[in-house]
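> with the sequence up front, the predicted model follows.
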Amino acid sequence: MKILIIGGNGTIGKVVRDHLTQNHELIIAARTNGDVNVDIADSKSIENMFQKVGTVDAIVCIAGEAKWAPFNDLSESDFHIGLNSKLMGQVNLVRIGQKHLSAGGSFTLSTGILADDPVPMTTSAAMVNGGIHSFARAAALELENGHRINVVSSGLVIDAVDKYRDYFPGHNPVPMNKVVNAYVKSIEGKINGEIIRIYE
């Protein structure tokens, strides 16, 4: 398959990329240093990306930002960071990308444990993750041309423990192979409209 991975150079993205490249043709999209560059918070940038890559068999997003801060410190503009990037960025990848996805192709979006098990300082990120879950389940009912859509929602991955350990006391780090397998299940399997949760 020809697979477009947005965010293929990140902590999770690079591990997924290294696995998928064994059997598939990959195009890596990133804000910088990708095969093609994209800012998912900008729908015009998404359109330009797809004009460059053409038709693909799978679109995978492992990207998106949201502000982490105490609830009472979050401004409206702080909330819009996550709304514009992680939420609408992924929505627009589907909305625009369906025109560039081959028949029977798939979308795989990314969220995280905060949708189901939030911790302090994550009000914005948790809200966005939950919105993506609802979007994907609803979009799965209406996508055409045999297109599928799923979401991979992972817990604290073992490769990010040093950076986020203090935010997630008592959480069991998730092995990277489990996370990779979740993306493989969405891309190479037949499931549709599912939230694939890997929390332990």
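Received it, and whenever you're ready, just let me know what you need.
> could you use CA atoms for every contact and neighbour count after this?
Will do.
> dump the residue contacts of the residue nearest the centre of the chain.
Central residue of the chain (C-alpha atoms, centre = their mean): residue 110, 2.6 Å from the mean position. Residues counted as contacts of residue 110 (C-alpha atoms under 8 Å, 6 or more residues apart in numbering) are 61, 62, 63, 151, 152, 153.
> surely the first one is in contact with residue 108?
It stands for residue 61. Yes - in this structure, residue 61 is within contact of residue 108 by C-alpha atoms under 8 Å, at 6.3 Å.
> returning to what we had before: and which of the contacts of residue 110 is nearest to residue 41?
residue 63 (10.4 Å; C-alpha to C-alpha).
> what segments of the protein are helices?
Assigned by DSSP state H, the helices in the chain fall at 13-20, 43-53, 76-82, 88-97, 123-139, 161-164, 176-188.
> what would the ones you listed look like in CSV with mean neighbour count and distance to residue 6?
Formatted as CSV, the helices of the chain follow (neighbours: other C-alpha atoms under 10 Å; distance: least, C-alpha to C-alpha, whole Å):
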stretch, mean neighbour count, distance to residue 6
helix 13-20, 18, 8
helix 43-53, 15, 10
helix 76-82, 16, 16
helix 88-97, 21, 9
helix 123-139, 20, 16
helix 161-164, 11, 22
helix 176-188, 19, 13
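> dropping in the other structure now:
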Amino acid sequence: MKIVIIGATGTIGNAVCTRLTEHHHVIKASRSSELIVDLKQPETLHNIFDQHPDVDAILCTAGRSAFGQLDSLTDEEINLGIDNKLQGQIQLVRIARRKMKEGGVIVLTTGMLAQNPNPLSSMATMINRGIEGFVEAASLDMPNMQKLHAVSPPMAKETAEKLGWQGGIPAKEIAKLYEEALTSTHQGKIFSYHRLS
């Protein structure tokens, strides 16, 4: 398969690229890759199909949102996740469903905070749940036998270590979720780590 991975330079995105490269033609996309894609600039999403009109799948491992107690978040911080992770991925689906070939696959990224909120995650939890609801509903109306899924990854061990935290799951293990979503025969599923444990 010819697969575009958005967020390929990130911890999880890089692990997904490594896992899928062995059996697929992987094209890396990010704000700094040869294929430039920035979720906060939806017009860059057209770059995918301008350069690779025959793409079989798009896996989005990117998306940013702010953390903090609700009263401490600025309007800019609140809009960061809405404009980037939520709206950016929605726009990706809107564009891809019109341009992808028959049977194409789109996989978005949500996150564990959808089901495990904490006092600092009001925006991240809202955005992740919004993505999951969007996937579940939009998948019921995908054209041309296209598939739409989302992965809800846990905290990557590598990211936790950078933050000085304990725990986390190695990114190479999280990458298996994206491979499972890519090859799934189902529609509109949310793939999370507990399903692989």
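Happy to help now that I have it. Since the model is a prediction, treat every value here as computed from it, not as a measurement.
> about what we covered before: let me know how buried the nearest residue to the residue nearest to the centre of the first structure once chain neighbours are set aside is, in neighbour terms.
Leaving aside its chain neighbours, residue 110 of the first structure sits nearest to residue 152 (4.9 Å; criterion: C-alpha to C-alpha, 6 or more residues apart in numbering). The number of residues packed near residue 152 of the first structure is 26, by other C-alpha atoms under 10 Å.
> so residue 152 of the first structure is in contact with residue 111, correct?
Yes - between residue 152 of the first structure and residue 111 there is a contact under C-alpha under 8 Å: 6.3 Å.
> need the overlap of contacts for those two.
Residues touching both residue 152 of the first structure and residue 111 (C-alpha under 8 Å, 6+ apart): there are none.
> coming back round to it: ok, the residue nearest to the centre of the first structure to residue 166 of the first structure distance?
22 Å (C-alpha to C-alpha, to the nearest Å).
> quick one on the thing from earlier: turn the helices of the first structure into JSON lines, columns for distance to residue 27 of the first structure.
Shown next, in JSON lines, are the helices of the first structure (distance: least, C-alpha to C-alpha, whole Å):
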{"stretch": "helix 13-20", "distance to residue 27 of the first structure": "9"}
{"stretch": "helix 43-53", "distance to residue 27 of the first structure": "8"}
{"stretch": "helix 76-82", "distance to residue 27 of the first structure": "25"}
{"stretch": "helix 88-97", "distance to residue 27 of the first structure": "14"}
{"stretch": "helix 123-139", "distance to residue 27 of the first structure": "23"}
{"stretch": "helix 161-164", "distance to residue 27 of the first structure": "28"}
{"stretch": "helix 176-188", "distance to residue 27 of the first structure": "15"}
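> can you pull the buried residues of stretch 158-175 of the first structure?
Across stretch 158-175 of the first structure, burial judged by 16 or more other C-alpha atoms under 10 Å covers 158, 161, 173, 174, 175.
> please apply the same query to stretch 184-200 of the first structure.
Quick answer for stretch 184-200 of the first structure (16+ other C-alpha under 10 Å): 185, 186, 187, 192, 193, 194, 195, 196, 197, 198, 199.
> neighbouring contacts of that stretch?
20, 58, 106-108, 113, 133, 136-141, 148-156, 172-174, 178-179, 182.
> which residue lies farthest from the center of the first structure?
residue 72 (27.3 Å).
> for that one, give me its contacts.
Residues near residue 72 of the first structure by C-alpha under 8 Å, 6+ apart: none.
> look up how far residue 83 of the first structure lies from it.
For residue 72 of the first structure, the distance to residue 83 of the first structure - C-alpha to C-alpha - is 18 Å.
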